[in-house]
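coordinates only, sequence not included:
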């Protein structure tokens, strides 16, 4: 038997107990030798050995089996389990048995889930709310679910080998990490991290499994003994883990590392902000597993599903190029809904929000809206930042008669779409209006204007608006340069701009592409002023390109700012939001225009529902118009 933990852990204690019990019960006819601490190889190597028949028994983290059984990512879903008891009942019950059964086709016989404890956050600053991860580099094990979790909170997840994590933390390559207490104490991460947050945000389960052929070759009485003994030891192993965790906490506390336990209110905030990840990966894990798990979890965490209450869907980018925009829109929407419900809701019902991640990909936006359209009580869908995703679903929302609330996307054709009746409602900028505004500011700097545009529908919308505004002034662009999403350099386009003799650049691009432009300009020593659309907002632009702004003058448009002169009502709304999110009243709000527009759209929707006196979507559309 092989596993990756050291001999002082509950996992090794239970593995040794299992070996001793099997030897005793079979009167020495089965002898199991336990190899801890990756003595036989890495987790991946041991899995491959077990599948090939070169290792009889393995204890493996669920995440390490996900390359073979993607559903094994199940335990990594953030804040899924409200307690150890909930996790144990799910994994010992039908959902867990379905997961173990999936190992059969890869030559493994899954027997039981053992516990290495719940994962906790560490960092060099307090982590009390999702926003505290903003801008941090976080070490993770390689996992899409875990990467999406941290991206959606504004962090930069970096996969690093577990045994290199201490060095990476000490060298400042990463600012924090997640692991159970056994790893935090065992690897002495507390020496290079000042804060530990007891978040219990994901269960680190280990699968006890056998090589299938080796197992089936044993006489049936021995097979029954192996399975029965493993299941008898399972609760003992979990109890030993919980006992050890108290010892680990004492060690960490004595080191001077500050320990904070999330309150139930803060845990709920994390749970609500990250709930979309469970939705996103349900298809990977399987509806039958997720449905069974949620029924069990419901006994431990009361959730008011409000099956007959009106639902607002949100599909936005939380994990790719503009995650800050998705968070800002979600925060504005959910805050408004919270206030609406506090004031009695709509038509004696509470509004609900269903959040889904589309990663800024049009096909995923369509798929999300198709799923949302199957909710009988759906009253509207709110979109994210990227115009291309909104344009791609206009036919769908009109076919299904779904009011589409647009808090950011500015492509002119989104609202001027030719549909009658029109279900698209925007509270944001419109490219046809932004073009002349940006051109006027650009001409204050030079009458030789170059356009640098993202090569998609939004970029084309801006080309039309900006070019027309220049033509109206008797001018034309010196050059129009297009950048494809995902490209690795903007230097070819910037070289063309330099050769054109332009004196100012009009920019319309997403944050990642804008970063390329600024880095490229620095690389070729091009310091033309930039006048930008609001596309630079909502991603990693400021934290990545911010230091370059001393060399490249930047002017950009933003439709709302929480640092501008505000009226009394605006101040009240923003301060109430800051209080709800446990922020300081002086804290700035991330991507404030997305927050404000989403908030206002939700309030307008509520007013429309009340005016219509109905939850019928065409009636709501008519009232909104």
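Arrived safely, thanks for sending. Values in this document were obtained by computation on a predicted structure and should not be read as measured data. Numbering: from 1, shown residues only.

switch to C-alpha atoms for all contacts and neighbour counts from now on
Fine.

quick one, helices of the stretch 151-300 of the chain?
Per DSSP state H, counting those that start in this stretch, the stretch 151-300 of the chain has helices spanning 165-170, 181-186, 212-216, 220-254, 264-285, 287-297. These are given in chain order.

if you count contacts, what does the first one end up packed against?
Put plainly, it is helix 165-170. Of the remaining helices and strands, none touches helix 165-170 by 3 or more C-alpha pairs under 8 Å, 6 or more residues apart in numbering; DSSP states H and E.

shouldn't residue 117 be in contact with residue 201?
No: the pair residue 117 and residue 201 fails to qualify as a contact (C-alpha atoms under 8 Å) at a distance of 10.5 Å.

by how many degrees do the helix or strand containing residue 22 and helix 220-254 diverge?
Secondary-structure assignment from DSSP states H and E places residue 22 in helix 10-25. Direction vectors for helix 10-25 and helix 220-254, defined by axes from the mean of the first three to the mean of the last three C-alpha atoms, to 10 degrees, enclose an angle of 150 degrees.

which of the helices of the stretch 151-300 of the chain sits closest to residue 368?
The minimum distance between residue 368 and the helices of the stretch 151-300 of the chain falls on helix 264-285, with 9.2 Å, by C-alpha to C-alpha.

ok, residues contacting that closest one?
Judged by C-alpha atoms under 8 Å, 6 or more residues apart in numbering, the contacts made with helix 264-285 from elsewhere in the structure are 70-74, 77-80, 128-130, 145, 148-149, 152, 199, 290, 354-357.

inside helices: which ones of these?
Those of those mapping onto helices are 145, 148, 149, 290, per DSSP state H.

would you agree the first one is in contact with residue 72?
No: with contact defined as C-alpha under 8 Å, residue 145 does not reach residue 72; the gap is 11.1 Å.

the more surrounded of those two?
Neighbours per residue (other C-alpha atoms under 10 Å) separate residue 145 from residue 72, with residue 72 holding more: 24 against 19.

quick one on the thing from earlier: for residue 604, find the nearest of the helices of the stretch 151-300 of the chain.
helix 264-285 (23.1 Å).

sort out which residues of the closest one are buried, please.
Going by neighbour count (16 or more other C-alpha atoms under 10 Å), the buried part of helix 264-285 is 266-267, 269-271, 273-282, 285.

check it against this one:
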């Protein structure tokens, strides 16, 4: 299931223009149905949810399930309309619109969330989680609740987390050991922590925008990148980087959130219904993501690419190399490091 490259190359200008037109149209719509900003007294409430991914993506499927749950649990009184495919803007735009109340609900990766709340930078540290179960123990526990709660200071309410799988290395020549990574130019997100992290592994961290990666792999400007199975396939990088090493170095969850302006207009009972339905939608998203990732993995195997598993001893060598990074950021993230490590036991 490959997303079209045309979709991925939408210009920021066109997204912003389309977003503005749709928001104006939605806000100006008349009729008896009211938004959260004006709903009350038993009148029907309509909430707008912005999603950058297309209709058939796991996140969108989960959000539609969330909307259905809310509808059923309020006997149709609250309707959540899901606008998928970036109709209301990209993730960064969605965050900004939620902060000012232009949209009611949105979803964004933890990466862009760091622009409004630095605590989400905790997910930039490689090998922070032993596995997926460890991640979800953290997200369902004190740390996850603290992160969601932190958004209230930025005019948003955190509702739930969604999964994005594990990020692994993909390269134009095989990486079977830490030594193999030495000197390789690896594309990283434009994030200071990640640049330091990959340099500590002996690679030459190369920040590039996502749009530049395919051609950079083709021309040898970089030797590889890192991402989950589904993005490795949907961005077409599996066509030009034939080796996929299961390092599992990053697990970066997504956040489902609501505009605090919209939230504050709801009754406590409705707030609880929405929060519980959002939490329940996590299970749907995880199931859909697993199916989506399995299809991507099957495509990689059908293409003849090599999927390389690392033995535990080699993975530990990768983890050990990152200790100086944890030492450097201990003052800022040390409390999180301690709580997350405790959740692994």
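Alright, I've got the coordinates. Predicted model, so just to flag it, every value in this text is computed and none were measured.

tell me where the stretch 451-600 of structure 1 has helices.
Listed in chain order (using DSSP H, counting those that start in this stretch), the helices of the stretch 451-600 of structure 1 are 457-472, 491-500, 511-523, 541-545, 568-580, 592-612.

okay if I get those as CSV plus mean neighbour count and distance to residue 124 of structure 1?
CSV is the format used below for the helices of the stretch 451-600 of structure 1 (neighbours: other C-alpha atoms under 10 Å; distance: least, C-alpha to C-alpha, whole Å):
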stretch, mean neighbour count, distance to residue 124 of structure 1
helix 457-472, 20, 40
helix 491-500, 16, 37
helix 511-523, 20, 27
helix 541-545, 16, 18
helix 568-580, 14, 23
helix 592-612, 22, 27
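
columns distance to residue 179 of structure 1 on top of the ones you listed, output as JSON lines?
JSON lines is the format used below for those (distance: least, C-alpha to C-alpha, whole Å):
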{"stretch": "helix 457-472", "distance to residue 179 of structure 1": "41"}
{"stretch": "helix 491-500", "distance to residue 179 of structure 1": "41"}
{"stretch": "helix 511-523", "distance to residue 179 of structure 1": "30"}
{"stretch": "helix 541-545", "distance to residue 179 of structure 1": "26"}
{"stretch": "helix 568-580", "distance to residue 179 of structure 1": "28"}
{"stretch": "helix 592-612", "distance to residue 179 of structure 1": "32"}
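
of all the ones you listed, which one is nearest residue 216 of structure 1?
Distances from residue 216 of structure 1 to each of the helices of the stretch 451-600 of structure 1 were compared using C-alpha to C-alpha; the shortest belongs to helix 511-523, at 53.5 Å.

that closest one aligns to what range in structure 2?
When helix 511-523 of structure 1 is aligned against structure 2 using TM-score structural alignment, it corresponds to no residues at all.

for the one in structure 1 that sits across from residue 171 of structure 2 in the alignment, which non-adjacent residue is closest in space?
Residue 171 of structure 2 is assigned residue 123 in structure 1 as its aligned equivalent, the criterion being TM-score structural alignment. When the adjacent residues along the chain are set aside, residue 123 of structure 1 lies closest to residue 176, with 4.1 Å between them (C-alpha to C-alpha, 6 or more residues apart in numbering).

roughly how far does the one you found sit from residue 256 of structure 1?
Plainly put, residue 176 of structure 1 is 17 Å away from residue 256 of structure 1 if you go by C-alpha to C-alpha, to the nearest Å.

give me the more crowded residue out of those two.
A count of neighbours by other C-alpha under 10 Å puts residue 176 above the other of residue 176 of structure 1 and residue 256, at 29 against 13.

can you tell me the centre-most residue of structure 2?
residue 109 (2.8 Å; C-alpha atoms, centre = their mean).

residue in structure 2 paired with residue 53 of structure 1?
Structural alignment places residue 53 of structure 1 opposite residue 101 in structure 2 (criterion: TM-score structural alignment).

its match contacts residue 263, correct?
No: contact status for residue 101 of structure 2 versus residue 263: not in contact, 9.7 Å apart, counting by C-alpha under 8 Å.

between the two, what contacts are shared?
The contact lists of residue 101 of structure 2 and residue 263 share no entry, where a contact means C-alpha under 8 Å, 6+ apart.

after superposition, how close is the strand of greatest length in structure 1 to structure 2?
If you go by DSSP state E, structure 1 has its longest strand at strand 108-123. Its aligned residues in structure 2 lie a mean 0.9 Å from strand 108-123 of structure 1 after superposition (mean C-alpha distance after the TM-score superposition for structure 1).

so stretch 255-264 of structure 1 aligns onto which residues of structure 2?
For stretch 255-264 of structure 1, the aligned range in structure 2 is residues 303-312, judged by TM-score structural alignment.

kindly apply the preceding question to stretch 378-396 of structure 1 instead.
When stretch 378-396 of structure 1 is aligned against structure 2 using TM-score structural alignment, it corresponds to no residues at all.

first to last residue in that stretch, what's the distance?
Taking C-alpha to C-alpha, the span from the opening residue of stretch 378-396 of structure 1 to its closing residue is 14 Å.

which SSE is residue 21 of structure 2 in?
Assessed by DSSP H and E, residue 21 of structure 2 sits inside helix 12-28.

which other helices and strands does the next helix or strand after that helix contact?
The element immediately downstream of helix 12-28 of structure 2 (helix or strand, assigned by DSSP H and E) is strand 34-35. The contact analysis (3+ C-alpha pairs under 8 Å, 6+ apart) places strand 34-35 of structure 2 against strand 45-50.

perfect, that will be all.
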